[in-house]
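>>> only geometry, no sequence info:
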């Protein structure tokens, strides 16, 4: 009685190649996802920093206008915005 194999040597090679291609595809997809997410997070952080800088500058300008000089200006609101 001969033992029957599930796959021939060629079948094993083809299955291994199929698994390797599937793993490579998942790895490429994961890499592209990480790059895309990193770019998006960087853009959002940059946008938030610009908005905070504009808000702090606006608060400082308003304090200056209300006080008439930098010596009398209450910059606590500008400092609070800048501390975010």
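Arrived safely. These numbers come from a predicted model, not from an experiment.
>>> contacts and neighbour counts: CA atoms only from here.
Noted.
>>> gap between residue 57 and residue 79?
Separation of residue 57 from residue 79 (CA to CA, to the nearest Å) stands at 10 Å.
>>> structure two is appended below for comparative analysis:
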């Protein structure tokens, strides 16, 4: 009977250790996933801002604004503004 009780205790201890390890792994994975999501969101926002700057530069150029002024306002290089339509 004692051997049986001891084997049950070992089995329960092992199960508890496994559950704890899985929980820690899930929590760690969730934190890493959240961080990656934040990074992707920041990258998308930067790309959107760059696209909007180029769109604004095109509009200003078509309205006849000087390229130097457009570069100053949009922080885009003059060469890049010259290449825009």
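Nice, thanks for sending it over. What you see is a predicted model, and the numbers here were worked out from it, not measured in a lab.
>>> so how many other residues sit close to residue 78 of structure 1?
Using other CA atoms under 10 Å, residue 78 of structure 1 has 20 neighbouring residues.
>>> give me the three-state assignment for it.
helix (DSSP: H, G, I helix; E, B strand; the rest coil).
>>> next one: residue 7 of structure 1
For residue 7 of structure 1, the assignment made with three-state DSSP gives coil.
>>> cool, residue 65 of structure 2 as well?
Under three-state DSSP, the three-state class of residue 65 of structure 2 is coil.
>>> and the helices in structure 2?
Under the criterion DSSP state H, helices of structure 2 are mapped to 2-62, 67-74, 78-83.
>>> with mean neighbour count added, can I get these in JSON lines?
Formatted as JSON lines, these follow (neighbours: other CA atoms under 10 Å):
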{"stretch": "helix 2-62", "mean neighbour count": "13"}
{"stretch": "helix 67-74", "mean neighbour count": "15"}
{"stretch": "helix 78-83", "mean neighbour count": "12"}
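>>> and residue 49 of structure 2, how far from residue 3 of structure 2?
Residue 49 of structure 2 is 69 Å from residue 3 of structure 2, by CA to CA.
>>> also residue 36 of structure 2?
Residue 36 of structure 2 is 49 Å from residue 3 of structure 2, by CA to CA.
>>> how about the nearest residue to residue 56 of structure 1, chain neighbours excluded?
residue 78 (4.7 Å; CA to CA, 6 or more residues apart in numbering).
>>> ok, the one you found to residue 37 of structure 1 distance?
When residue 78 of structure 1 is compared with residue 37 of structure 1 (using CA to CA), they lie 32 Å apart.
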